[in-house]
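1. generate coordinates for the sequence data below:
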Amino acid sequence: MRIFSTPAKTLKMAAARKTVSRLENDIEKFRFECNWEKVLELVKGIKTKTPALETLGHLALGEAELELHLLQYPPTHQNIELARKELSNAKHHLQQAAKTSNKHAVKTEAQFLLAKLYYATGDYDDALKFLEKAHPEEISVQETSPARLKMLAESYAIKGMCLECLNNKSGHKHNKKPDKKEKEMEILACYEKAGDLALLYLQRVDQKNAGANVSGSSSLGGSSHMAGPVLETAVQKAPLLRIQEGKLDEGIDRFRTILKAVEVRTSQTMRATVARELAEVLLRGVCMHHYTPPSAEGSILSSLKDERSGSLKSSGSSFANLRPIASRGTLGKPKMYSTESIFVPKNVEEEALLLLLISELQVNRDVVLSRHKEHSESRKHTFLNATAVYDLLAITLVRRAQYNMLADTLDRTMKFSFEEFHMWFQFGLALASAGRHARALRVLRECSRMEPKNHIVLLEAAKICYDTLELIDDGIEFCQKAVAAEGNPAAVSRGYLMLGMGYGQKAHEVTIHKERQDYQKKALQALNKAYLIDSQDYTILYHTALQLALSRQIPEALQKVRGALKLNADDLNSLHLLSLLLSAQKQFSEALNVIEVAANQYPDKISLLFTKIKLEEVCLGPEEALVTCKQLLNCWKQTYDASLRTDEVVRGTGLIEKVTSDKRSLAQMHISEFSDRDSGSVQNSLAASRVEQALSEVGASSTESTIPRQGSQFVWNIQARIWLTIAELYLLLDKPTEARACVQEACAIFPLSHQVMFMRGCVHEHREAWSEAKNCYDSSLSFNPTHIKSLQNLGRVLFYQENYQLAEKVLRDAVNIDPTAHMSWINLGKVLEAQGEYESASDCLLTGLQLEATSPVQPFSIVSKTF
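-> Coordinates of the predicted model:
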């Protein structure tokens, strides 16, 4: 029996050694992969009593418990008490490993981990003692393993954090050095050393992982490697400390150095955070005139040469097209990208935008989409990171007026922004700024559902309904919700103001007299409620005056507009309205003085100049008004000619320059200050303007004699309106030939405009060519059926042609559209008189004379409605 006992015992011992060796390798493998759950599973399943394995088990168990705790609760001041309670078992295991280990490497690792644990529990003195015992400065960076390299990096980070915490405690024994500057430099040096080693560690891990893939081995799970909260804090701390010390340029250079390190999969999240922080610093702290672009000199970029391959593979890197370089003799530094053929930003916004787009790509990829409860914390964390990036992107893109790009960017956030009001509201505002109003309204409706009492959302939606989409009923509904919601009195006052504006627009839209009166009454009631809440808001008084003016309550309107000017003497719209009200009272000289003052203050407001021309026509005669028109044409050339030449260049650069302070569309401008419209149908006028603009462009492009106009249609519309005004004055001077030439100039710009057709009809009517005049007025009304002047003149032409029944029908339509247009009543009275209906004719003529007594030189509707 003894013959066979020795070999059996030998085989048993060999099998035990093999088991121990396999367990050691598995533990080290999972420690390297930072797979702490698997480490705990292996260590707790160890049944052998081998001393070497027992020491490793203590070390691995303590490290796993510490790392899992720190991943869930980062080492911050708020988590100190929790760490002291939950890390007692990890502390025991690490102390046992430090005492029982005969290996210097294992003992050093245990001391590093104990220093990390003491830092987490707030025992900074003990943490520094263990770091001094471990002597991190004696460890060779070249020869150490990635796991020990990570511990070495963490040791410098923890030393810096401990010194910083102790430095903040006055009277502590570590504050013996009188030179505060020297202590700050030591802390900064620790953070920078830790940051360099952390990046080097991540590069080596990725290189080892890539080597395993090349050799046919299974992947080491590179994507699961994490720098951890300690190293992430250290990487970000160094540049921030320099900035706090007032060394902004040095802090920015440190940020850029971190970003120049060769990217690996495990550093992408950290790089995204650093890129976002640098972008925030650039946007908030760097003046455009004192900006220093990144250096393109390769000499300042040192790197550590990789002994095995000399290059790193950066799988999935956004900088994969860049070539990493290596320099000899630079120990402890990460490998850096070469600066050859690299894009260098030229200004602050360019660099910030580049950084934020890189960050946006990463956070969009990392965000958690699962709605399960177990993922709620990680989902919240990743969403906050994404929100920070997108908020900075909004600031950057808005500065460059890139609203479409911002809207498209925020559109990508909707997949993870379920029930997240902030992102939805940002998206809605971006869509509105980009001119995509229909979708913006849908998004704002969703925002209103999330926060039903948010006044800003409701009023912004109402503004879009009123100003662009002409959904007046929907706008009124939003305003009613705003005034019903309790909250800030200023917001409620603004809600009543916009509610009054909505009712006023509704009154302008309907054709039934009683309905119009009801809406006018509701508008005034809402405006009065707004004034009772906020009597210092001049816009409330202005809109009240405008509503009273449209109702032809001229004395009351004058009182209100003068009250508005007392609160804000420089308000453009109040000055314009005051001038029109004075002209309605036939105080033309006073009105002209007011409009001249306003025009001097706002020389680029074309609507003021057109009103000034009308007043000069009445006060000084057509000749003087014609001189002003010629000056206006020269002013247009000086102001806008250069902008037309550079329009394509500006668009090519992606920058939208403000040619004028008015950003409304051409269709809207047709029905505001550039329109003679005193009709009541806003929607018809909008549709007419859009159709005629499109047809004018098609007609211009298909006609050999007419060259399509390049540049802003807004600018060309101004010139066309000037030519038509000059034509009108020439007709008053009995110069139809010159008037026809001016109409031809306007026709070259917008050949199918209803205003051009109307003025062409006026020229024919002046020559008593009734048939041609009738055809022109019919053409004008085919584009805009609510153009009052076309209806009035058509009725007059039909009267001259003795077509009394059709003339009566046309003029009654004009009266129904706008019952305050005095010429409609006067012409209708003449037609009825010709038909022998003397009583009705007398009533119409009397009504027309009464309205003429309160009629301004321009319709009150040309005054802007400020939202």
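
2. C-alpha from now on. contacts and neighbour counts both.
-> OK.

3. what about G216, how many neighbours?
-> When neighbours are counted by other C-alpha atoms under 10 Å, G216 registers 8.

4. in a strand, it, correct?
-> No - assignment of G216 by DSSP: H, G, I helix; E, B strand; the rest coil gives coil, placing it outside any strand.

5. show me what contacts it?
-> G216 makes contact with no residue under the criterion C-alpha atoms under 8 Å, 6 or more residues apart in numbering.

6. gap between it and I27?
-> 22 Å (C-alpha to C-alpha, to the nearest Å).

7. go on, V763?
-> Noted for V763: a distance of 98 Å to I27, by C-alpha to C-alpha.

8. again, but for D571
-> 77 Å.

9. quick one: which of the two has more around it?
-> I27 (23 against 17).

10. just give the nearest non-adjacent residue to the more buried one, would you?
-> V39 (6.0 Å; C-alpha to C-alpha, 6 or more residues apart in numbering).

11. in what helix or strand does that neighbour lie?
-> Per DSSP states H and E, V39 falls inside helix 36-44.

12. quick check: buried residues in that helix?
-> 36, 38-40, 42-43 (16 or more other C-alpha atoms under 10 Å).

13. can you give me how far it is from the chain middle?
-> How far helix 36-44 lies from its chain's middle: 48 Å, per C-alpha atoms, centre = their mean, to the nearest Å.

14. and this one, please, so the two structures can be compared:
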Amino acid sequence: MQRQPSPGPGSSSKNKVWDKLKSDSRAKGSPLYSELSAIRLERSWKKLEGLQRNAKIGIPEIARQYELAKIEWSLHDIFVIATPSSLNRAVFPSDEVKRKHAVVIESLRRLAGPPEEDVADWFTVEARLLYAKLLFSIGDSEEFMLVLKCLNLEEEHRAEAEWPIHARRLHAECMAMSAWSCVQRTLTLLENAAQQRNSQEVLDALQKAISTSLLYLEDLECSFGGGAAPGSKLITIGAAVSDWLEEILCTAPLLYLALGLTDVAVQTFRKIMEASPSRFSAGLRLRAAGQLSLTLLRAFPQSYTEDATELHTSCDIGLDWMSQADARRQECRREELVRAVCIAEQLVREGAVESRFPKDKAGHDIWYGSQASAVYDVAVLALANRDQIELASLLEHSLRYAFDDEHMWIQFGLSLMCCGRFEHAQVVLRQCLAQHAHSKEAALLVCKLCTVHIPNAAEAVRYASALVAKHPKMAAGHLALGLAFVLQSRQISTDEARQQAINKSLESLHTAQELDSGNPVITLYLSLQLANQRRIADSMEVLLELLQKDPTHMLALWLAILLQTSLKNYTDAETLCSRALYEYPHDEQFLLLRVKIDADARGPAAALVTAKSYISEQQLHRLPLEAQSRLWLFLAELFLQNEQGKDAGECLEKVGDTTTAEYLYLRGRVKLLEKRFKDAGALLEAVLAQDPQHVPSMLALVYIYMHSGNLDMAEHYTSQALAVEPCNHFAWARRGAVLQRKLNHEHTAECFINAIHLESTQPAMPFNDIPIIF
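-> So this is what the prediction gives:
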């Protein structure tokens, strides 16, 4: 017959019993007591044999604790079998194991006494908690719940002073078991979600288990964290936090998420994070911070893009983050996410082993593999595209502990590139290559920096050549080398060297396409380089393959339009441009192309009409300032072509940046239209001082020197223009005009023939306007 608990668990008689429960101060201050406590918490049972003689004499309370420790040691096999993961599969000790420990089990039942009797001391409390843990471990859930209910260890007793640490630990484990039992009984393998959400019993049990476990960790730090009595031994972290406590603290929030209770899960993560900082809670707080970050990322994606609340964070992610980390007071999820990531990173640093010269290499590898790498990966997810400067600062800290980690170096380099700190990124990625010479990712990123962001053809060729030498079957390496040679061909001024660079670029791009024929980037730049060689038919054939696979590819559409204009197929170019504007209605490049097609096909007057229909002042104000300036400059160019100098000047007044080469050049063109040659020449010389390869300024100066009769200087500037752009038909025509004035008829005819030939394949805008992006 089932035993009934004594009436009224909250009765006055029960409270009086609890009021008398105090741990013995003589025992607690004893070095032997502290050593016995450490052995029990560590579960290093072999050490008990050395204490046997001392425990039998001296303080009686220690002898009784020793007796409980021996019983717990004897039942260790049962407790090892009854782990959270095994009980989740209903794995309990066999009957043979129970028979083997029958004597010990009976002894513990005797020490615990009937559950309905009042407890007289802490020894009885510990004995009953240990007995309850045993009952749960052998599958007797009903008797387990009865013992716990009769003990009545509820809220009013959690604040009791001087709980023995063993009682706290056993209480926390029993509450975790109780919650686990409640979850299994009520949720039945996570079925019937509607019932689960309404199961207050489950929620209460989990919350009690979490609170009790955190209180135990707090008491544990008070008892052992700052040292112990003379002669005592400090306990280890892993043993003190048992499987049951770790499981309930780590799993409970995930159960809430599985039930759809995201807010409750977030609150639980916060509660664990806000536990008293100690070496015993650090690992759990770290996991909670990481899981909270992922939960916020997945459950509240829209809240991170809110503009209502400005994110105020400091790049110095130090201990200040810990003192400001009350997540309940955050104004938005976005800020809470960043703080959770930074708290996790701070906890990682507290337990870190610096890796550049590690004294404990094995310890560092275990720590980094199990904790740090996951935290920094979550940081990248949380902060990427939101606060790149903060991310870069955080990843810079990580290198103290991940100095040999290629992945972390690359993440750091990428974050710097996203911030626009290209020089710093280059230094970081070069260091990564110095440590990991075969790193494909780092080599590719360095090539990209040298080709796109910090143009240096020689460095780009050097790094790309090394990459291809180490990985000859890597298509991306040959692409990087081909683009490096493209950049080199644009920076070389001699015809022979330029042609060599062009041939090498085509060779590398062809090789890349053979290795990866479906790569759209390779196809695009192979087509572009063929177009630059005025091999229009070959370029179009290659490009059509890309457009058939991806008809909306922006750069491919751009190149296709230019190819059609080079063939003077203006109707097809207009059709393609209209399609591009449908796909990308706010892209100013396609707006410019559409107007430029009209200028080439029908003249500048018709182009101005088209510009007014496509580009209204209201539309202009919606664009970024840089795009607005570019459009005003373009309109000024159209007015100048139509010899409307006043209108061109008004457009230039609306340009934001008045120091650019293009702005100064157009101001010089206005002066030329006004016949103010001296002022125009000064402006054009200023352009060349800023950009020595600005061909339009060179050709404008040719006109000025021809007007003044200085044919030698005019010829000089035509030579410079052709050295930069050998396919510029305007430069060949001006050179022919200069040589004609100098009566050099033989070379004059050659120049005009070249001009006519190149003009027949001249696109509406230069092919090189298409940026290198890979």
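
15. aligned to C250 of the second structure, what sits in the first structure?
-> C250 of the second structure maps onto Q236 of the first structure when the alignment is built from TM-score structural alignment.

16. that match: neighbouring residues, count only.
-> Neighbours of Q236 of the first structure (other C-alpha under 10 Å): 22.

17. ok, F30 of the first structure next?
-> 18.

18. is it true that it touches L42?
-> No - the pair F30 of the first structure / L42 is not scored as a contact, 9.4 Å apart, by C-alpha atoms under 8 Å.

19. now name the helix or strand holding the spatially most central residue of the first structure.
-> Nearest residue to the geometric centre of the first structure (C-alpha atoms, centre = their mean): A394, 3.4 Å. If you go by DSSP H and E, A394 of the first structure is part of helix 376-399.

20. that helix: average distance to aligned residues in the second structure?
-> Compared with the second structure after fitting, helix 376-399 of the first structure has a mean deviation of 3.0 Å; criterion: mean C-alpha distance after the TM-score superposition for the first structure.

21. so what does that helix touch, helix or strand wise?
-> helix 268-285, helix 348-366, helix 403-411 (3 or more C-alpha pairs under 8 Å, 6 or more residues apart in numbering; DSSP states H and E).

22. quick one: closest of those helices to L798 of the first structure.
-> Closest approach to L798 of the first structure among these (C-alpha to C-alpha): helix 403-411, 50.5 Å.

23. adding distance to S824 of the first structure, write the buried residues of helix 36-44 of the first structure out as a markdown table.
-> Formatted as a markdown table, the buried residues of helix 36-44 of the first structure follow (distance: C-alpha to C-alpha, whole Å):
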| residue | distance to S824 of the first structure |
| --- | --- |
| W36 | 88 |
| K38 | 90 |
| V39 | 92 |
| L40 | 93 |
| L42 | 96 |
| V43 | 98 |
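
24. and which of the residues you listed is nearest to S359 of the first structure?
-> Closest to S359 of the first structure, out of all of the buried residues of helix 36-44 of the first structure and judged by C-alpha to C-alpha, is W36, at 28.4 Å.

25. correct me, but the closest one touches L70?
-> No - applying C-alpha under 8 Å, one finds W36 of the first structure not in contact with L70, separated by 11.7 Å.

26. can you give me the strands for the stretch 601-750 of the second structure?
-> Counting by DSSP state E, counting those that start in this stretch, the stretch 601-750 of the second structure has no strands at all.

27. and N710 of the second structure, what pairs with it in the first structure?
-> Match for N710 of the second structure (TM-score structural alignment): N803.

28. please report how far its match lies from C635 of the first structure.
-> On the measure of C-alpha to C-alpha, N803 of the first structure and C635 of the first structure end up 45 Å apart.

29. count the residues that sit near Y582 of the second structure.
-> 12.

30. that one matches what in the first structure?
-> Per TM-score structural alignment, Y582 of the second structure is aligned with N600.

31. and the strand or helix carrying that match against the second structure, how far off on average?
-> Using DSSP H and E, N600 of the first structure sits in helix 588-601. Superposed on the second structure, helix 588-601 of the first structure shows a mean distance of 2.8 Å to its aligned residues (mean C-alpha distance after the TM-score superposition for the first structure).

32. any chance you could list what contacts that helix?
-> So helix 588-601 of the first structure is contacted by 572, 575-576, 578-583, 605, 608-609, 611-612, 615-616, 618-619 (C-alpha under 8 Å, 6+ apart).

33. show me those residues that map onto helices.
-> Applying DSSP state H to those, the entries found in helices are 572, 575-576, 578-583, 608-609, 611-612, 615-616, 618-619.

34. coming back round to it: tell me what angle the helix holding N600 of the first structure forms with helix 606-619.
-> Angle between the axes of helix 588-601 of the first structure and helix 606-619 is 150 degrees (criterion: axes from the mean of the first three to the mean of the last three C-alpha atoms, to 10 degrees).

35. in helix 588-601 of the first structure, what counts as buried?
-> 588-589, 591-592, 594-596, 598-599.
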